[in-house]
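Novice: Turn this into a structure:
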Amino acid sequence: MSALLPVADTAQVRRYARDLFRRNPRVLGITVGLHALAALAGLVGPRLLGELVESIQHGRGTGTIDRLAGFIAGFVVLQAVLIRFAYLASARLGERVLAGLREEFVERVLALPLSTVERAGSGDLLTRTTRDVDALSRCVRLAVPETMIAMIVGILVVGATIAVSPVLALPLLVAVPILVFGTRWYLKRAPEGYLKQNATYSMITDGLAETVEGARTVDALRRRRQRIDRTDTDLRRSYLAEKYTLFLRTVWFPMVELSWVLPVVATLLVGGALYLRGTVTLGQLTAAVIYAQMLVDPVDRLLSWVDELQIGGASLARLLGVAEGETEP
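Specialist: Below is the predicted model of the structure:
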């Protein structure tokens, strides 16, 4: 069995990822700004809807109601336009970052000493140049922009809830312990699990490549059974590695899914009790419940892409590790 190429450590991966995005400060600033404006435009609607409810409750004229409805529709259209350009900017940023990463990876591969390549075998290098590059491509194009968008929207939604009523923002904290505990448990185990999973893919590719390249020798020496056993062993290792990462997801996802419902229910119950006591208005309660519901999407998006980020991080560590090989004497 060929020796696998080195893998970069976590500190190297984080430092390199930060440097990649810092190389495009202007595009990054435009992207973040557009997403922030789109999120702000989306936060105006629930606040105006709360005022609309109060207008109906207090029997204000139809002119006021029509005006509020028109403003709500206008901000919905504005948000749609801003989201369109924000996603376009995210795509451009992702393509620029990915292009730079690919160029640097090709330079690293071509700079490898021939002895290192021969010792590692073609399977590991082939897997890193195909499967790992594809996984990292998906991460840079989709996971990173989506995560950034979710963080911006989530922060702004929490801020809007506090602006409506600080008391009604407290029920949002009910989901924090579940999210923190579950995510810390997952992140403690996921990086190593995905690195091992990717390494098993390299072993499979390496074994198949050796079998194909030495097919005549295998037939001449009657080594078919040994090559089949090698492939079965590699597949078994890959199955166990994927089974472990699947186990992590089946434990983590139900925990975070449970936390989606709790803030909405808690806000409704606490807000309803406060409204009956006259502490908050019906408009504030309406806006707070809608904001709690709006918080589900960014948090769901953020945590859903965390798994993809772990896969991308493992792939990036393997790509950066190519340059860690021994230098030619």
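Novice: only C-alpha atoms for contact and neighbour calcs from this point on.
Specialist: Noted.
Novice: how far does stretch 150-164 sit from the chain's center?
Specialist: Stretch 150-164 sits 19 Å away from the centroid of its parent chain (Cα atoms, centre = their mean, to the nearest Å).
Novice: And that stretch, what's buried?
Specialist: Buried residues in stretch 150-164, defined by neighbour count with 16 or more other Cα atoms under 10 Å: 150, 151, 152, 153, 154, 156, 157, 158, 160, 161, 164.
Novice: Quickly find the element holding the second one.
Specialist: Using DSSP states H and E, residue 151 sits in helix 144-164.
Novice: What lies in contact with whatever helix or strand comes next after that helix?
Specialist: As assigned by DSSP H and E, the chain's next helix or strand after helix 144-164 is helix 166-169. When contacts are defined by Cα atoms under 8 Å, 6 or more residues apart in numbering, helix 166-169 is touched by residues 158, 161, 162, 267, 270, 271, 285, 288.
Novice: One more pass at 6 Å, please.
Specialist: Contact with helix 166-169 is made by 161, 162, as judged by Cα atoms under 6 Å, 6 or more residues apart in numbering.
Novice: If you count neighbours, what's buried in that helix?
Specialist: Applying 16+ other Cα under 10 Å to helix 166-169 flags 167, 168, 169 as buried.
Novice: Export these to JSON lines and append columns for distance to residue 137.
Specialist: Shown next, in JSON lines, are the buried residues of helix 166-169 (distance: Cα to Cα, whole Å):
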{"residue": "167", "distance to residue 137": "43"}
{"residue": "168", "distance to residue 137": "41"}
{"residue": "169", "distance to residue 137": "38"}
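Novice: Also this sequence, please, to line up against the first:
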Amino acid sequence: MSAVIGMAPPEYDPAAPRSAATLPVGTAATVRAYVTELLRRHRTAFAVLIAVNAVAVIASMAGPYLLGSLVDRLAEGARDLHLPGAVAVFMVALAVQTVFVRLVRLRGAMLGEEMLADLREDFLVRAVGLPPGVLERAGTGDLLSRITTDIDRLANAMREAVPQLAIGVVWAGLLIAGLAVTAPPLALAVLVAAPLLIAGCRWYFKRAPSAYRSEAAGYAAVAAVLAETVDAGRTVEAHRLGARRIALSDRRVKEWTSWERYTLFLRSVLFPVIALTHTTVLAAVLMIGGVFVLKGWMGVGQLTTGALLAQMLVDPVGVILRWYDELQVAQVSLARLVGVREIEPDAGDAAVRPDGRDVRADDVRFGYREGVDVLHRVSMDVAPGTRLALVGPSGAGKSTLGRLLAGIYAPRAGRVTLGGAELSRMPAERVREHVALVNQEHHVFVGSLRDNLLLARAGATDVELWAALGAVDADGWARALDDGLGTEVGSGGLALSPAQAQQIALARLVLADPHTLVLDEATSLLDPRAARHLERSLARVLEGRTVVAIAHRLHTAHDADVIAVVEGGRITELGSHDDLVAADGAYAALWRSWHG
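Specialist: Purely as a prediction, here's the structure:
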């Protein structure tokens, strides 16, 4: 997972953390490009939001202008102030402001939800389009924190921060413009506070991004430790690692909270600076305006209007800085989400097409870490229609070899080909048309049993779905369900047993109808008798297909055409069951120990 995040030093000037997360964090250029793309998609909604907000702000300025006019008329000694007309205009302006402020909130909320929906969809589409094996190797805590914590943080920003920031900028711009039209000297008075605000913001925003990035990475580290400890709970108990895991969790939490305190310190400096800026603006307007009134260069009404408009600037400036600060947190989460865009998509070479069904591994090397190979110069040929069994001790490399033959991983050296075409050069979708992998982990999606099966072939009829279930001996319990194929399964629905989930995965395999299959302990969750019965049923479905079966149950190997014994990342024996038993080697020893 990510590297250890150090605590903030006493002078509160920490550097950004070093991270070793598998999934990258997007660069500033990637984030800007995505934000630009998002704004382009919703440019009409943004234009409507700004227009509606402009009307609301202009209506809000009617009160100061009317009050300033009344003060000027009183200063000139006028007796008829036309109060009914002024009150009528004010009430109309107030009604317009009320209606359009409501529209601003509504339009802002709608725009935020639309952008948030786009972000979620973009992340999901990009994530599932990553090269096979990338997400499999991603750290659990890092991946979970991106799709939970980062999405939650962005939800608030997308719903409120982006629309409110746009509203605040338009609001402040129109007020300053109104101040410049009413009393130009007072507009210059606003600039008196600019140096203080700029200095405070530069100090804050120079430190905030790296601090929030470190805070997010610290949380990911906490999530990783907790997830690991829970997942490996039995191992922790068996080896008495509880105290060590608790100490590691405490350290990660302490490091994370140190960054939380540091970001709180940054805000505790920024907010007083903002409050002092507001006071400075109003004081400058009153003092400069007062001098101009005494000199006769400005009317009392102009000063009144200017002072009110200057006071109204407090709200938009506060909105801008508040939501810009919120965007600092959101920017880090956004960078983590759009980081997947920096991973090259598995486009493959559309021109590469297999010419035949033979599978071949030629001098293949592969490792999960740089410089550490799991497979060492593995070569083998699997003729079309062959049933190949990979056997050997745990950790020998059987599943890794199976994933290479299924096109999930690309070899570090050597070639894995299907019909003479390199699997690593073919688009993932094309690989899946020819080769399918069914492993020990099966997922039941929330939805009906029918929807779970249609994932393999969207156009399949109910008759074909029942036939697929029958092929894997699952039609018995499926027909016993109250709603049959329409029964809701998964989280919140009918809880299926691991064995039933495995049968659904195998039924999907029947529906997908690939010519080459890689079965990695595909019946491991069934009891031996049921597994044997299912495999006999599957044998009819698999007739004529190329099957690579990875199993510890040696009856699978007994039924195979060819058996490959994998030891230490190498194929040490290759042949039929009878030949290998007669050779009295590693396979024969495994057979005797298993069969008695």
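Novice: Got a TM-score for the two of them?
Specialist: Once superposed, chain against chain, the TM-score is 0.95 (TM-score structural alignment, normalised by the length of structure 1); 329 aligned residues with a Cα RMSD of 1.6 Å.
Novice: circling back to that earlier point, okay if I get the buried residues of stretch 150-164 of structure 1 as CSV plus distance to residue 182 of structure 1?
Specialist: Listed next are the buried residues of stretch 150-164 of structure 1 as CSV, based on distance: Cα to Cα, whole Å:
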residue, distance to residue 182 of structure 1
150, 19
151, 18
152, 22
153, 22
154, 19
156, 24
157, 22
158, 21
160, 26
161, 25
164, 30
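Novice: And those residues, which is closest to residue 207 of structure 1?
Specialist: residue 150 (41.4 Å; Cα to Cα).
Novice: circling back: between the buried residues of helix 166-169 of structure 1, which is nearest residue 61 of structure 1?
Specialist: residue 168 (28.8 Å).
Novice: Looking for the alignment partner of that closest one in structure 2.
Specialist: Under the alignment (TM-score structural alignment), residue 168 of structure 1 pairs with residue 186 in structure 2.
Novice: The closest residue to residue 55 of structure 2 other than its chain neighbours: neighbouring residues, count only.
Specialist: Leaving aside its chain neighbours, residue 55 of structure 2 sits nearest to residue 100 (6.9 Å; criterion: Cα to Cα, 6 or more residues apart in numbering). The tally of other residues near residue 100 of structure 2 (other Cα atoms under 10 Å) stands at 20.
Novice: repeat for residue 574 of structure 2
Specialist: Residue 574 of structure 2: 18 neighbours (other Cα under 10 Å).
Novice: What does it correspond to in structure 1?
Specialist: Counting by TM-score structural alignment, residue 574 of structure 2 has no partner.
Novice: For residue 375 of structure 2, see how far away the nearest residue to residue 574 of structure 2 once chain neighbours are set aside is.
Specialist: Counting by Cα to Cα, 6+ apart, the nearest residue to residue 574 of structure 2 once its immediate chain neighbours are dropped is residue 564, at 4.6 Å. Separation of residue 564 of structure 2 from residue 375 of structure 2 (Cα to Cα, to the nearest Å): 14 Å.
Novice: what residue of structure 1 matches up with residue 246 of structure 2?
Specialist: That one, residue 246 of structure 2, aligns with residue 228 by TM-score structural alignment.
Novice: er, residue 475 of structure 2 I mean
Specialist: In structure 1, no residue is paired with residue 475 of structure 2 according to TM-score structural alignment.
Novice: check contacts around residue 475 of structure 2.
Specialist: Residue 475 of structure 2 touches residue 469, counting by Cα under 6 Å, 6+ apart.
Novice: switch the cut-off to 8 Å
Specialist: By Cα under 8 Å, 6+ apart, the contact list for residue 475 of structure 2 reads 466, 469.
Novice: repeat for residue 44 of structure 1
Specialist: Counting by Cα under 8 Å, 6+ apart, residue 44 of structure 1 has contacts 72, 75.
Novice: Which helix or which strand is home to it?
Specialist: Counting by DSSP H and E, residue 44 of structure 1 is part of helix 25-57.
Novice: how about that helix, which residues of structure 2 does it hit?
Specialist: Counting by TM-score structural alignment, helix 25-57 of structure 1 corresponds to 43-75 in structure 2.
Novice: same check, this time on stretch 252-263 of structure 1
Specialist: The aligned range for stretch 252-263 of structure 1 in structure 2 is 270-281, by TM-score structural alignment.
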